[in-house]
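Enquirer: What shape does this take:
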Amino acid sequence: MAKALPLLKVSGTRIIDETGREVVLKGFSLGGWLMMEGYMFGGRNTPEHDFRASFEKALGKAELDDFTKTFRDTFIREKDIKTIKGWGANCIRVPFNYRLIEFEDRPYSLNEDGIGYLDRIVGWCGKHGLYCILDLHAAPGAQNAAWHSDSYGKAELFNSEANKDRYLRLWFFLADRYRECGSVAGYDVLNEPDVGVLEEHKVRELYEAVTKEIRSTDTKRIIFLEGNMWAQRLEFLGRPKDDNTVYSIHAYAPIDFTHNFEVGLRYPCKAYGVMWNKDRFDMMARAYSDFVEKVGVPLYLGEFGVSAREGCCGEAEWVRDMLEICKKHNLNWTYWTYKTIANYAYPDGIYRYLGNPAWVNRQGPVAGWETFPHLWKKEKGSMAFSWLTENFTLNKNIFSVLKEYF
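Expert: Model prediction:
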């Protein structure tokens, strides 16, 4: 049993614990667990609610509930938290869908089964000495128009008073629930908002409102605020009104390389007419670093990751350069992501599932999670077994680099 984790707080541009010791958060996101994304399971990138609706239409609600519980109970377990701690990491980021906490068609209702998984991960982190950051990956109405916010094709959070109220009430509930949990480093209140530059004030105003809501019950946890345009633009945030705030960015540049959209690119590489290398990343990081120094907040690289091509295209070099930049500019960081079905595009997990059973079926035409409704009743035992991390393969090429920086 680990000792109780000391409370973290912001001091200027650093995060410190109760003794005044600086703590640089380093670890992994647990992507795909409490917020499913198609590519992580070998399928198309469609919203999670579409997948669930198709599953329920095919097999009924009871089987959907059985699938949901089985998947969540097997994909991430306590031994995964022990593994991450054993590697030397001190933090995990936990992406979750608001539908985990409340039912979409019943505003302000509590999904007891869903909240139990957040309780579970918070408890495991406390037991094994890891901090966790709770990351709202899909908000009511959606904060961007993409599938990974489980949207209906529009970002309807910022323009709907009903959605904003649900969002604020959700964070009050979570902050009130976890305000005494030492393992909770803080709240990443909104993943990758994306609105036009002229509407950035809507994001800032919502951040001010949610900060006020959280602080009405939890005065101690850090609040993590992501930039607009997929966590890229920070300047519109200015100086935070709350002095226990961290600003967060994500880094996947150049996306044609990190997501393997342009096959054959080798890092360092030329893309979009410019050269992408450590010097360019240092220049970009310096601009962020200068800004947070000016406004007096720490900086957190909440996501960065790369599609694995068996080490043949400079993936490890890209990761090393990103980590060197983090070290130079004193960035906290979490790698995206811990585990995925191995795929041809999008960032891979540090653990990858390499097999090709019927519920992966990379050759298609139906692949990945789109096969689940057709196979669940017949193959549920084998499917559940395949989701255990011991059946995934560690990407030693990337892992060896990450481990140097823990």
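Enquirer: rest of the way, CA atoms for contacts and neighbours
Expert: Fine.
Enquirer: For stretch 86-96, could you pull out the residues that count as buried?
Expert: Judged by neighbour count (16 or more other Cα atoms under 10 Å), stretch 86-96 contains these buried residues: 88-96.
Enquirer: now stretch 293-311
Expert: For stretch 293-311, the neighbour count (16+ other Cα under 10 Å) marks 296-309 as buried.
Enquirer: sorry, back to before: mark which of the buried residues of stretch 86-96 are part of strands, please.
Expert: 91-96 (DSSP state E).
Enquirer: just those residues now: which is nearest residue 351?
Expert: Checking those against residue 351 by Cα to Cα gives residue 92 as the nearest, at 15.0 Å.
Enquirer: And the closest one, how close does it get to residue 83?
Expert: With the distance defined as Cα to Cα, to the nearest Å, residue 92 ends up 12 Å from residue 83.
Enquirer: how close does residue 207 get to residue 199?
Expert: 13 Å.
Enquirer: before we go on, could you also do this sequence so I can check it against the first one:
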Amino acid sequence: MTAGMKDMPIEPASGIDPDWAAQFPLATKGRHVVNQQGRRFHLRGINWYGASDHNHVVGGLNIQSLETICKTVQSLGFTAVRLPFSNEMLRSSVRDGSIDFSKNPQLKGLTALEVLDEVMHCLARHRVVSILNNHTTHGEWCGGPDRNGLWFDPSSSFYTEEQWLQDWTMLGRRYRHCSYVVGFDLRNEVRFCPWPFRYPIWLGTGPRILRQLLRWLGFHDWADAAQRCARQLLQACPDKLLVVERRIWPMRGLRSYETSLLPELQNRLVLGVHHYSWNGPGRYLPFAHLRREGWQLVSRNLLRFMRIFSHKNYGEMSDSELSGVLSEQWGWLLERDVCPVWVSEFGTGPAPGFDLDWFQRFVGILGRFEVDFAYWPLNVGAKPGGGGDEGYGMLSKDWTPKPEGDIRLNLLLVRNTVAGRRPRVLTGAEAALEDFWQTHLTADAMANTMRQATSDTFQLLLTALWLYTREAWLRHLLDALAAAVYGAHGTRVSEGNRGATGAAPEWPLGLPADFAPVAPFVESLAPCMQLVQAALLWFEEANIRHTAVTYRPLQLPMLGLQKLVDRYVAARKSGEPVQETGRLDLGYWLSLGGGSFFSSLSSRSMAISRLAKTRCNVLVIIRPDETSPSYPKHMSLRGSNVDDSIFSLDTLFRIGRITRTVSSELDVDGSAHFAGPRARWPVIIIEVYSVSCFTEVMELLQSRQQLHPGELAAKLEEWVVSAPPDREADRRLAAGQVLQKAAADMKGNGILKAKSAEVDTFMQKSRQMLSKAAETAIAAGQLETATEALLAKARIPGSNKEKDCMQAAAVHRAEVA
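Expert: Purely as a prediction, here's the structure:
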């Protein structure tokens, strides 16, 4: 291919979805990348390297077809691919063995640059955009300080700064008409070259003579080079995003970058950063966490003490420390709505440990900052010329998705991926709905997220909780439907006959025809709700819980609120113990959530902010009870003012104190929502204790005859089935004892004749429950529980008392032995 042909614009590929392509070219607006309709376009990307190495083409083409790999990228939920290339690749042929032409016959006879064209065309046919990244000068693995550290090779008479500018200009002209090539990443990881010594600086402004003097001394201004490159690219191709990365050592913040590049690059500029567990802010010591023993540990600590190297790398920081450092380095650009930041490289291996722990913290922060990203990398197998296998890759060895899923992909999907929908030019209510789907997950995305997590119990349950908490609009919608159906039917539905949310009744016979179409919708979500409850209990049993105070602002009708306050005050005046007891027959109790999972905020400031914005008249402050606590599960959700703590269904709330105040008294941060003439309104603060007392609730409701026939046994069975394996025996024992006590109470109250059939049922269910409890406990080695279950069963009329007692004695002897 001649130089003139390279400069000619290539035609866009055929077979691309026109509706998808209509949203390009992209631009920037404040902190976001936006499409032609002005809606945010999420750069949820992944790196696909190879064109920057000695093979000169993307990895995997020697194993799999280009079509298959591009389809895989789309199926994993990514919307963008960062394609590293070298300047050497632009003028090179394909290396032998780097492409299997039997699987990729369309690539035969093409140059390396033409193969890159086909890669971007194919990605576009799968609705994935491309961003070109000038990764290296020479076709070789990108490492530490070397000849690829700068944007030119100081030892080469060919790969000069001028040649680098010409290469970018050529690419700008070449992809001028390919709107799905949405951006150019000017240079990867700018760093110093040891020989001949050249050191990059960010000068930005200053007299030219100073820049020339520094250049003569070996200091080259990356700001000046990026500005000149951007100007030439905007002349050649004015509608691409321009990504400018920071220098990586020392790794400073972006405080002066935007002032050097804006407003000249307004609506085009994206600033790029890279983060790994082994690097860090400032003058970091790479892989410092591996220096854990002997002289390596001593030298590491000494060098850090002398401030030669930074005190901590990113992987050694706590969640709050890491969040604070990232906010100081680049998060402020997002907070002030200056320009987008793209975390264009970060990654880790799948093995549990130091790196994966950091990755989980880091991805959570990405979600909270709502920042775009590109994971490193898609590739698997041997690194081309880099030594060893690629440990951070996400695919199987055959370049297809892992059948068992991948924990890193699960975390990215859970924290960050927003499933794409086909863009349309919409107005009014349709546009608002489309915007809604830009920040919420579709049913397909939720199902795919769950499937990706099925290989690991922890990830599956965590994902279920996250989806439920994040997409709580589903619960609100179902509860609204349930209320409408309930009102239309006009009959009481058994408490034991509940639907998906726990509050929504199942669809009874005679349901009005208008509601019939939504019945499958409710029924299909019932397993999800069961999974949420099981997840909450599993995490609590695993001691993964949120023990701190949580908050929930509410807007309650004044009449009902006043009745609540009056009854509480009356109970206090009568001398009834309110705060000190956990007995359900004493004190004052609330059931929050309307039969659904009650959620709250872990941040007081966020709760106050929401209260102010929505002018709520109640602030509920929730503390776990001291004797029978119910702990919520805390979810690290992105964004602000979100309910990030969720309680299990069996949680009750005991009132500890009620106080009156005014809204302005709650303002500790000087919120603008409390300003103005209407800034003061009455607020009731209700302090409650979250209590787990399922069996006590069942006993109380049964004693008050507020349960329908068969409902007690059904509820207890549901409770037992949802138990973690190590608690099943305990729950069966407790359920059997509740049924046994209920039968005894009915006999004692003289209603045996009227409800003899129900008493017999209770005794039969109790025997079955206790027998299964003993069996399960023995299998699990819980001999004390087994003994107690057998003795309780022996006390039930109709049981084989002698056999049960003998077995209990044998179990007890085994326990003592």
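Enquirer: for the alignment partner in structure 2 of residue 83 of structure 1, what are its contacts?
Expert: In structure 2, the position corresponding to residue 83 of structure 1 is occupied by residue 72, as judged by TM-score structural alignment. Contacts for residue 72 of structure 2 were tallied using Cα atoms under 8 Å, 6 or more residues apart in numbering; they are 400-401.
Enquirer: The stretch 151-300 of structure 1: strands as residue ranges?
Expert: For the stretch 151-300 of structure 1, the strands identified by DSSP state E, counting those that start in this stretch occupy 184-188, 222-226, 245-251, 269-271, 274-276, 299-304, in order along the chain.
Enquirer: Tell me which residue of structure 2 lines up with residue 172 of structure 1.
Expert: For residue 172 of structure 1, the equivalent position in structure 2 is taken to be residue 169, counting by TM-score structural alignment.
Enquirer: Tell me how far its match lies from residue 775 of structure 2.
Expert: The separation that residue 169 of structure 2 has from residue 775 of structure 2, given Cα to Cα, amounts to 76 Å.
Enquirer: Look at these two and report which has more neighbours.
Expert: The residue with more neighbours, out of residue 169 of structure 2 and residue 775 and counting by other Cα atoms under 10 Å, is residue 169; that gives 21 against 17.
Enquirer: what about that one, distance to residue 154 of structure 2?
Expert: Using Cα to Cα, we find residue 169 of structure 2 at a distance of 21 Å from residue 154 of structure 2.
Enquirer: got the contact list for the residue nearest the centre of structure 1?
Expert: The geometric centre of structure 1, computed from its C-alpha atoms, lies nearest to residue 95 (Cα atoms, centre = their mean), at 4.4 Å. For residue 95 of structure 1, the contacting residues are 29-35, 134-137, taking Cα under 8 Å, 6+ apart as the criterion.
Enquirer: ok, the residues you listed in structure 2, which still hold?
Expert: For the contacts of residue 95 of structure 1, the subset whose aligned partners also touch in structure 2 (both residues aligned by TM-score structural alignment, their matches' Cα atoms under 8 Å) is 29-31, 33-35, 134-137.
Enquirer: Could you list which of those belong to strands?
Expert: Reading strands off these with DSSP E, I get 29, 134-137.
Enquirer: which two of these lie the greatest distance from each other?
Expert: In terms of Cα to Cα, these reach their longest pairwise distance at 29 and 136, which sit 12.2 Å apart.
Enquirer: Neighbour count: the two, which is higher?
Expert: Of the pair residue 29 of structure 1 and residue 136, residue 29 is the one with more neighbours under other Cα under 10 Å, namely 25 against 22.
Enquirer: Structure 2: which residue goes with the more buried one?
Expert: By TM-score structural alignment, residue 29 of structure 1 lines up with residue 47.
Enquirer: So its match is in contact with residue 79, correct?
Expert: No: with contact defined as Cα atoms under 8 Å, residue 47 of structure 2 does not count as touching residue 79 (11.6 Å).
Enquirer: Just the element for residue 213 of structure 2, please.
Expert: Applying DSSP states H and E as the criterion places residue 213 of structure 2 in helix 208-216.
Enquirer: list the helices and strands that helix packs on?
Expert: The contact analysis (3 or more Cα pairs under 8 Å, 6 or more residues apart in numbering; DSSP states H and E) places helix 208-216 of structure 2 against strand 219-221.
Enquirer: Give me the contact list for the strand it packs on.
Expert: Contacts to strand 219-221 of structure 2, defined as Cα under 8 Å, 6+ apart, come from residues 198-204, 211, 214-215.
Enquirer: are any of those residues buried, and which?
Expert: Among these, those that count as buried by neighbour count (16+ other Cα under 10 Å) are 198-204, 211, 215.
Enquirer: And the furthest pair within these?
Expert: Across those, the two members that end up farthest from each other (Cα to Cα) are 198 and 204, 17.6 Å apart.
Enquirer: Give the buried residues for the helix or strand hosting residue 62 of structure 1.
Expert: Assigned by DSSP H and E, residue 62 of structure 1 belongs to helix 61-75. By neighbour count, with 16+ other Cα under 10 Å as the criterion, the buried positions of helix 61-75 of structure 1 are 63-64, 67, 70-75.
Enquirer: Most widely separated two among those?
Expert: 63 and 75 (17.8 Å).
Enquirer: Check the gap between residue 321 of structure 1 and residue 347 of structure 1 for me.
Expert: The spacing between residue 321 of structure 1 and residue 347 of structure 1, counted by Cα to Cα, is 16 Å.
Enquirer: Neighbour count: these two, which is higher?
Expert: residue 347 (24 against 17).
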